[in-house]
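# Structure, please.
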Amino acid sequence: MRVKRLRIENFRGIRNLDLSFGDSGIVVFVGGNGAGRTTVLVAMQYLFSWYVARLKSPNGKGVQLDECDITNGQPYCFIEIEAEEHDKTVRWSLFKKRASYRKPVDRLARRAELNRFVDSKMEVFADGKEHNLPLVNFYSVNRGVDAVPLQVRQKFQHGPLDAFDCNLNNSVNFHSFFQWFREREDMENELYRELGEMFIGELQLVTVRSAIRNLLPGYDKLRVKRDPLSFVVVRNGKTINFSRLPDCKKAYIALVGDIARRIAMANPQSAYPLEMPAIVIIDEIELHLLPKWQVGLVERLKETFPQVQFFLTTQSKHIVTSLKKSKGDTLVALDREVEG
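As a prediction, this is how the structure comes out:
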């Protein structure tokens, strides 16, 4: 699935914005403070919350627009997205009008196409087997690794639908990633004991480790050490305690690992999950990263996740100057003129 177009009218600080993305694999939004970078991503988050909700339940509800989302001085707000998969287009929208505004508005909340699209995706699950689903996930600026849990306090589900998370509270808690990793590695160890040298690794964990290795040169083999109990990672050939890494590196490893594990979970029928399509939305991609880590980041994202469509915001010149239009990168410059 690919996002082809996004329309925003009177949503928070954005008066009118109509964007076409073509075949862009990387879309980066830039602009000064208050220009609407995060607002664009939140509009996408709201719209995709309905996709996720309907996947999980035929009557599921995503985020409803509220009057506080309407631009000051305007009577309504409207957001619409158009996506494409296998030459099939699906379009849906959200709409909210002020209760005090009595005049008719030529805008509606439409989700019929979305419902049909999701129904077609879920019909194949009637055979009782797991099937691939196009992943969508959102990462806000409220992300970080404040602690690394080592005890598995819940049993995790690992199916395609479990890969989806609306993140409606706008914060990202990587605790679930580390707990998932610990549980999954326990399963991997059991399989290794049963199969011996024939066992080449649990696919979802192999996917996560591969993504970390590709995106963070010099870092490899994230695993759980049993005595003493701790998460460790190999850095330039030396095993070190994960908790002793700088916050910027911990957050980056967790972000990359979380994207990879969700793609792997959403695509159980793929032997190469990192090559599967997805939509990943990240606010302030350079968050926590030192400038030297920002250099080449976009290229490494594309190499590691070649079929993922990324929507990013940034204020980093290193990110902006690395974009290449000839390779399908798109830069969207927002300014205060879009504000109400």
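# make it CA atoms for all contacts and neighbour counts henceforth
Noted.
# dump the residue contacts of Gly296.
His318, Ile319, Ser322 (CA atoms under 8 Å, 6 or more residues apart in numbering).
# Against Val320, how distant is the nearest residue to the first one once chain neighbours are set aside?
Read it as His318. What sits nearest to His318 in space, not counting adjacent residues and going by CA to CA, 6 or more residues apart in numbering, is Val295, at 5.5 Å. Distance, Val295 to Val320, using CA to CA, to the nearest Å: 10 Å.
# And this one, please, so the two structures can be compared:
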Amino acid sequence: MKINRIILENFKCFENEEFELSAPYTLIIGANGKGKTAILDAIAVGISALLSEVSEPDSLRSLKDRDVRLKLYKKGRNIDIQPQYPASVSCEGIFAEQEINWTQSLADTGNKPRTDKTIKTLSQNLNKMISNGQNSLLPLIVYYGTDRLWIPNQNQTKENQDENNSVKESRTKGYENCFRPGSNITWLTDWLRKEEKEALESGKRSDALEVVTSAVAKCMEDEDWQTITYDLNKSEVLAEAKDGRLLPLGVLSDGVRNMLAMVADMAYRAAMLNPHLGKDAAKETPGIVLIDEIDLHLHPSWQRGVVEALHRTFPNIQFIATTHSPFIIQSLRLGDLINLDNEKNLQYYNRSIEDIVALIMGIDVPHKGQRFLRMEADAEKYSQLIEEAKNAKTFDPEKLRKIEDQLNELEAQLKMRYSDDAAYHAFLRMNRRAALSAQEVAK
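From the prediction side, this is the model:
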């Protein structure tokens, strides 16, 4: 499954726009407020229609009144804000090796969204195959927003964990909360605990557990972290480092914890959706994964490799993500870039970070820090006053006194502004004395 094109009408900040989407990666960049997240939201609305007959309604993301573009009209001193209907999200893509296109639309305030019969029929057929126990290939569909903190529930006790030991095993479990997966950490923890307990009792790990731990190991093979496990004695998820250290997931940095948990969540869902694929579920499962700010909390060294790492772990997934990171743009050789700030098709793979920031992202890149540039500008202003003082000393003593007052005032300001740099102040005073005393000698 993949989406090739999405067409938006009156969706959030977009009046009429269409975007081409590539596989395996499409990266969306642009200034805040340009619509990066809005595109992901629109894709979520589109692909949610495929799950309408498969997943619980609470897990779906339909087109709502709050998604409709607002237009402002000035009425004297007042502003009249009006939603612009109709609003729609149209998709073109491939499902089960067939080209399909469908639309979800909203005609007016308070109306229910309408979805094309084409996608409804596909969803009904999918549900029928699941109900009949067929080994149909279900696509992984999940949307990771910027609120994905993945904080384990510290209040969960052994007693209520044991009460929750019965975890629903339907294949459609893989779609639960798929458009707000940050809440999944509790039942992902429950599942890991159950699997580790059964593995201990039977002496054999299940294929699903192997899928999750292997996926984490594969994605993290270039980093310090190896995989995750559940400690039955401590009743918590642990992250295993390559040097053998075991640390609770909750004490790790946000970047490490989010990446470990996100990969584990994807692998878990793939294993739930396609149990017939066994240990190859992560490798063979197709689908679409949306990630808002893929660089969230990641160190720059990790940002360089996150695109490749996710692709090698889930090679049949179409990833569509947003970012502000030039390091991720630089590493993107597998897909395409949607630049909401710049319509020009500029090469970005393997360009220097400076070129990407300046040419692709449209940001001026000084080669010196802002503080250093301010110090240079202040020193230049100080030097200009010295030159004026030199000239005034010969021709206009009254002006000289005023300029020296300005120099004294500027020196006092600079001492407060750059109080930690004694050498800077000494250099300025030395230049002042040298310039004015040299003029005295010349006389």
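# Please state their TM-score.
Here the TM-score for the pair of chains, by TM-score structural alignment, normalised by the length of structure 1, is 0.84; 318 aligned residues with a CA RMSD of 2.6 Å.
# Pull up the aligned stretch in structure 1 for the longest helix anywhere in structure 2.
Longest helix in structure 2, counting residues (DSSP state H): helix 370-395. Counting by TM-score structural alignment, helix 370-395 of structure 2 lines up with no residues of structure 1.
# how far is that helix from where the chain is centred?
46 Å (CA atoms, centre = their mean, to the nearest Å).
# circling back to that earlier point, what do we get in structure 2 for the residue nearest to His318 of structure 1?
Checking TM-score structural alignment: Val295 of structure 1 goes with Arg304.
# re the thing from before, who are the contact partners of the residue nearest to His318 of structure 1?
Shown in contact with Val295 of structure 1 (CA under 8 Å, 6+ apart): His318, Ile319, Ser322.
# now structure 2: which of those match?
Shared contacts between this structure and structure 2 among these (both residues aligned by TM-score structural alignment, their matches' CA atoms under 8 Å) comprise His318, Ile319, Ser322.
# Go through those residues and name the one nearest Ala112 of structure 1.
Ile319 (37.9 Å; CA to CA).
# returning to that earlier point: mind checking which of the contacts of Gly296 of structure 1 are in helices?
Among these, the members falling in helices (DSSP H) are His318, Ile319.
# Need the contacts of Gly296 of structure 1 in JSON lines (columns: distance to Ile212 of structure 1 and neighbour count).
JSON lines is the format used below for those (distance: CA to CA, whole Å; neighbours: other CA atoms under 10 Å):
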{"residue": "His318", "distance to Ile212 of structure 1": "21", "neighbour count": "18"}
{"residue": "Ile319", "distance to Ile212 of structure 1": "19", "neighbour count": "21"}
{"residue": "Ser322", "distance to Ile212 of structure 1": "21", "neighbour count": "15"}
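# from the contacts of Gly296 of structure 1, which is closest to Tyr139 of structure 1?
Nearest to Tyr139 of structure 1, judged by CA to CA, of the contacts of Gly296 of structure 1 is Ile319 at 17.5 Å.
# what residue of structure 2 takes the place of that closest one?
That one, Ile319 of structure 1, aligns with Ile328 by TM-score structural alignment.
# Quick check: that match touching Gln303?
Yes: contact criterion CA atoms under 8 Å: Ile328 of structure 2 and Gln303 qualify, at 5.7 Å.
# any chance you could map the helices in the stretch 201-350 of structure 2?
Secondary structure of the stretch 201-350 of structure 2 (DSSP state H, counting those that start in this stretch): helices at 207-219, 254-273, 281-284, 300-303, 306-313, 326-331.
# against structure 1, where does the longest one fall?
Meaning helix 254-273 of structure 2. Counting by TM-score structural alignment, helix 254-273 of structure 2 corresponds to 247-266 in structure 1.
# contact partners of the matching stretch?
Against stretch 247-266 of structure 1 from outside (CA under 8 Å, 6+ apart): 131-135, 143-145, 158-164, 174, 177, 203-205, 207-209, 211-212, 215-216, 242-243, 273-274, 276, 278, 280, 287-290.
# List buried residues within the residues you listed.
131-135, 143-145, 158-161, 163-164, 174, 177, 203-205, 207-209, 211-212, 215-216, 242-243, 273-274, 276, 278, 280, 287-288 (16 or more other CA atoms under 10 Å).
# Give the aligned equivalent of Lys117 of structure 2 in structure 1.
In structure 1, Lys117 of structure 2 lines up with Ala112, judged by TM-score structural alignment.
# Need the nearest residue in space to its match, chain neighbours excluded.
For Ala112 of structure 1, the spatially nearest residue (CA to CA, 6+ apart) is Trp92, at 7.4 Å.
# Identify each buried residue in stretch 308-322 of structure 1, please.
Under 16+ other CA under 10 Å, the buried positions of stretch 308-322 of structure 1 are Val308, Gln309, Phe310, Phe311, Leu312, Thr313, Thr314, Gln315, Ser316, His318, Ile319, Val320.
# so where do the strands sit in the stretch 1-150 of structure 1?
Per DSSP state E, counting those that start in this stretch, the stretch 1-150 of structure 1 carries strands over the ranges 2-11, 14-20, 26-30, 76-85, 88-97, 135-139, 142-144.
# Is it possible to get the ones you listed out as CSV so that each row also shows distance to Met44 of structure 1?
Formatted as CSV, these follow (distance: least, CA to CA, whole Å):
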stretch, distance to Met44 of structure 1
strand 2-11, 8
strand 14-20, 12
strand 26-30, 13
strand 76-85, 8
strand 88-97, 10
strand 135-139, 9
strand 142-144, 17
